[in-house]
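Peer 1: build me a model from this:
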Amino acid sequence: MPVRDERPTLPPEAERGSFRRVTVIGEEVLSRPCREVTDFGTPELSALIDDMFLTMSVADGAGLAANQVGVDLRLFVYDCPDDHGVRHVGHVVNPVLELPDPGSRRLIDDFEGCLSVPGATMEVPRTDRATVRGFDKDGNPLVIEGTGYFARCLQHETDHLLGHTYLDRLTARDRKNALRQMENRKEDVFAQRAARAARLAR
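Peer 2: Okay, the predicted model is just below:
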């Protein structure tokens, strides 16, 4: 999911990470549910999270799911502002999304993009509040609550781990429009990522 505001500094995880290629819509890993993480506290899991943070920063993203770097594990990272400008940075393993009850939830239509659909943005309805329960990389329980744009990010990234992208929430006509946008703009996006990678990646 693309970021909205320029971040002043890289998170420490990104400083330790290596850049990985971002998967693109149509690749099979994006269209199937990811596997639960069962091994916590491992160097491999820590390295994956660090790499995802750097990759997200290079791609100028607000969130990134593991299958977006070709790894089918239930994990995402985020560096995302909410609607009050508060920056939220972290990761969550094996997330479970909780939305408000239908009677109390408010749907907001706002433009949404995806690092795996480079260059395209479309309006997508999402609830204005969301909670994710899961674990950190060491297996400690986490509860993450989001409002506004951060709530959208939590919903977007959890969708990825279920094998869905925001394109699946669009009408056939809007999906076609998004794919056309991607075809027209993806080379510019890839060039921008390459330039940013040259500045940030090891």
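Peer 1: from here on, contacts and neighbour counts on C-alpha atoms
Peer 2: Noted.
Peer 1: and the lengthiest helix in the chain, what does it pack onto?
Peer 2: Determined from DSSP state H, the single longest helix within the chain is helix 172-200. On a contact count with 3 or more Cα pairs under 8 Å, 6 or more residues apart in numbering; DSSP states H and E, helix 172-200 meets helix 43-58, strand 121-127.
Peer 1: out of those, indicate the one that is most buried.
Peer 2: Most buried of the helices and strands packed on helix 172-200 by mean neighbour count (mean count of other Cα atoms under 10 Å) is helix 43-58; its value is a mean of 22.
Peer 1: show residues contacting stretch 21-28.
Peer 2: Residues outside stretch 21-28 that contact it (Cα atoms under 8 Å, 6 or more residues apart in numbering): 30, 55, 67-70, 115-118.
Peer 1: ok, these vs Leu162, which is closest?
Peer 2: The closest of the contacts of stretch 21-28 to Leu162 turns out to be Leu30 (Cα to Cα; 8.8 Å).
Peer 1: contacting residues for that closest one?
Peer 2: By Cα under 8 Å, 6+ apart, the residues touching Leu30 are 23, 67-68, 160, 163-165.
Peer 1: and if we set it to 10 Å?
Peer 2: By Cα atoms under 10 Å, 6 or more residues apart in numbering, the contact set of Leu30 is 23-24, 65-72, 116, 160-165.
Peer 1: once you drop chain neighbours, what's closest to Ser116?
Peer 2: Val24 (4.4 Å; Cα to Cα, 6 or more residues apart in numbering).
Peer 1: and this one, please, so the two structures can be compared:
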Amino acid sequence: MALLKIARMGHPVLLGRATPVQDPTSPAIRQLIEDMIETMEDASGAGLAAPQVHIPLRLFIYTVPEARSSEGDPPRAADALINPVLTPIGDEIAVRTEGCLSIPGWRGAVPRHARVRYEGLDRHGEPVSGEATGFLALVLQHENDHLDGILYPMRMTDLRLLGFEQEMARYGLGVGS
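Peer 2: Below is the predicted model of the structure:
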């Protein structure tokens, strides 16, 4: 396994639409998933999309750490979602503070759907689907955006709530993080 270099905001790989994974069970994809999990864990992240590691494929990994879990949104070990499709459930929007491994040190308040349905393939290439709320819904939407060339500041409606993580914590400017 290997740590992968994470692309930072400004790199063109983060702005394009990723292409579907043709063979989700190939050894190269399995190795990529393992390397991405190791990279995400090393960077203390909760998600990482393939474009963030300079590979423009429709694949991301995610986790729900114990500290971010809640009732109805239990902890989850790291897993992958390959060729994902996300569909909002209802009209409820939640505004929560997000960070991104491609925008280190920054956080911003982002409106997201409170509930989403997800479909795709897991890390073994098996079909998976379900509904997500809470932190999991946020992570899935954030990572799925990376597959379409969207970074979280592009979703923000109030740029006054974008800032350095340390400053926002110092002055209590986070929202529902």
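Peer 1: aligned counterpart of Leu14 of the second structure in the first structure, please.
Peer 2: Using TM-score structural alignment, the partner of Leu14 of the second structure in the first structure is Leu30.
Peer 1: tell me the spacing between that match and Tyr78 of the first structure.
Peer 2: 18 Å (Cα to Cα, to the nearest Å).
Peer 1: how about Leu162 of the first structure?
Peer 2: According to Cα to Cα, Leu162 of the first structure and Tyr78 of the first structure sit 17 Å apart.
Peer 1: just Glu145 of the first structure next, same as before
Peer 2: Applying Cα to Cα to Glu145 of the first structure and Tyr78 of the first structure gives a distance of 13 Å.
Peer 1: which neighbours do these two have in common?
Peer 2: Here Glu145 of the first structure and Tyr78 share the contacting residues Leu154, scored by Cα under 10 Å, 6+ apart.
Peer 1: show me which residues of the longest strand seen in the first structure are buried.
Peer 2: Longest strand in the first structure by number of residues (criterion: DSSP state E): strand 87-98. Neighbour-count burial for strand 87-98 of the first structure flags 90-95, 97 (criterion: 16 or more other Cα atoms under 10 Å).
Peer 1: who are the neighbours of it, in terms of helices and strands?
Peer 2: helix 43-58, strand 63-65, strand 75-81, strand 129-135, strand 141-147, helix 148-161 (3 or more Cα pairs under 10 Å, 6 or more residues apart in numbering; DSSP states H and E).
Peer 1: one step back: now render the contacts of stretch 21-28 of the first structure as a markdown table, adding secondary structure and distance to Asn177 of the first structure.
Peer 2: Formatted as a markdown table, the contacts of stretch 21-28 of the first structure follow (DSSP: H, G, I helix; E, B strand; the rest coil; distance: Cα to Cα, whole Å):
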| residue | secondary structure | distance to Asn177 of the first structure |
| --- | --- | --- |
| Leu30 | helix | 20 |
| Thr55 | helix | 27 |
| Asn67 | helix | 24 |
| Gln68 | helix | 22 |
| Val69 | helix | 25 |
| Gly70 | coil | 26 |
| Leu115 | coil | 17 |
| Ser116 | coil | 15 |
| Val117 | coil | 12 |
| Pro118 | coil | 13 |
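Peer 1: closest to His84 of the first structure out of the residues you listed?
Peer 2: His84 of the first structure lies nearest to Leu115 out of the contacts of stretch 21-28 of the first structure, by Cα to Cα, at 23.5 Å.
Peer 1: so what's that closest one up against?
Peer 2: 1-3, 22-25, 56, 59-65, 68, 189.
Peer 1: distance check, it against Asp72 of the first structure.
Peer 2: Distance from Leu115 of the first structure to Asp72 of the first structure, by Cα to Cα: 16 Å.
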